[in-house]
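>>> Mind looking at a prediction? Sequence and model below.
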Amino acid sequence: MDLNQLEAFLTAQTKKQGGITSGQAAVIAKFWKNHRAKIRESLINQSRWENALRNMSWRVDLKTQSKNVDQINTPVAIVELELGKNGQESDFLCLEFDEAKVNHVVKKLAEIEESITSLTQST
């Protein structure tokens, strides 16, 4: 709820029979303005059932050893994900992608972006 919506809601509540007083509305508005970010974060944390992505890092390495000689000096993308819930220890997941897998992931991400764009433009 942005500040305009809050003011409209509180105004409606003060005009409603058995509603709140204008003083109570002022206190609620002040509280909301001072603590809106904390309230939002708290609601988000309460609504999560599963782990969330806390951090992600990536790098590109070159293979220096391999069972197959043709794979030496080929680029490899290393992606490290930190997953967890607030107040709990994190789990770390390390993924390794060769060039074909990176291209596949990029293609899938482009498809996801297209789907999101088409859904948001149609509403």
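Here it is on my side, so go on.

>>> contacts, neighbours, all on C-alpha from now
Fine.

>>> which residues touch Glu7?
Listed by C-alpha atoms under 8 Å, 6 or more residues apart in numbering, the contact set of Glu7 reads Ala29.

>>> Secondary structure element holding it?
Glu7 is part of helix 3-15, with elements assigned from DSSP states H and E.

>>> list the buried ones in that helix?
6, 10-11, 13-14 (16 or more other C-alpha atoms under 10 Å).

>>> quick one: the strands in this protein?
Using DSSP state E, the strands of the chain run over 52-62, 75-84, 91-97.

>>> Among those, show me which one is buried the most.
strand 75-84 (a mean of 16; mean count of other C-alpha atoms under 10 Å).

>>> Does anything pack onto it? Which helices or strands?
strand 52-62, strand 91-97, helix 99-122 (3 or more C-alpha pairs under 8 Å, 6 or more residues apart in numbering; DSSP states H and E).

>>> want to compare, so here's the second one:
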Amino acid sequence: MEPMAPETREKVAHWVQDGLTLFPHLPALLQADEGGSARLADLERECDRLRKEAGDLRRELDDLRREHDRLRAERDEVTQAFAKLMDSVQPMNQIAQKLGVKRSPFDRSGPGAPAPFPRPS
């Protein structure tokens, strides 16, 4: 083995000194790493839970969209049926106005109508 040059010897001695001063901090760094691993595992579990929740919410949103479309179609059908009804009622109303149709003499909802018979409770 060759003898070491003084510069190399000084460098090695300096590295050994640095190692001795840094060595006591090693357990704390290893514990921090273990804590980081535990934190990482917690975050991975949380991420999985959130992925599942997002999937559930997407399915629920799809269901709600389908229901919304169904209700919109029903509303459109009702609107069309009402429009047809109005189309058939409007001519009858116009005819009644031209004929001067008056209230029925049997209608009891107008003024001077007798009071309804009270019902026992």
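Looks like it arrived, so ask away. Since the structure is predicted, the reported quantities are computational estimates derived from the model, not experimental observations.

>>> TM value for the aligned chains?
The TM-score (TM-score structural alignment, normalised by the length of structure 2) is 0.24; 51 aligned residues with a C-alpha RMSD of 4.6 Å.

>>> Can you tell me which of the strands of structure 1 is nearest to Gln24 of structure 1?
strand 52-62 (37.1 Å; C-alpha to C-alpha).

>>> How far away from the center of its chain is the closest one?
Here strand 52-62 of structure 1 shows a centroid-to-chain-centroid distance of 16 Å under the convention C-alpha atoms, centre = their mean, to the nearest Å.

>>> what angle do it and strand 75-84 make?
Per axes from the mean of the first three to the mean of the last three C-alpha atoms, to 10 degrees, the angle that strand 52-62 of structure 1 makes with strand 75-84 is 160 degrees.

>>> Make CSV from the strands of structure 1 and add distance to Gln24 of structure 1 to it.
What follows is the strands of structure 1, written out as CSV (distance: least, C-alpha to C-alpha, whole Å):
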stretch, distance to Gln24 of structure 1
strand 52-62, 37
strand 75-84, 39
strand 91-97, 45
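
>>> quick one: the helices in structure 2?
6-22, 26-99 (DSSP state H).

>>> Now render these as JSON lines, adding mean neighbour count.
Formatted as JSON lines, these follow (neighbours: other C-alpha atoms under 10 Å):
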{"stretch": "helix 6-22", "mean neighbour count": "11"}
{"stretch": "helix 26-99", "mean neighbour count": "12"}
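
>>> Would you convert the buried residues of helix 3-15 of structure 1 into JSON lines that also reports distance to Ile78 of structure 1?
Shown next, in JSON lines, are these (distance: C-alpha to C-alpha, whole Å):
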{"residue": "Leu6", "distance to Ile78 of structure 1": "46"}
{"residue": "Leu10", "distance to Ile78 of structure 1": "51"}
{"residue": "Thr11", "distance to Ile78 of structure 1": "54"}
{"residue": "Gln13", "distance to Ile78 of structure 1": "55"}
{"residue": "Thr14", "distance to Ile78 of structure 1": "57"}
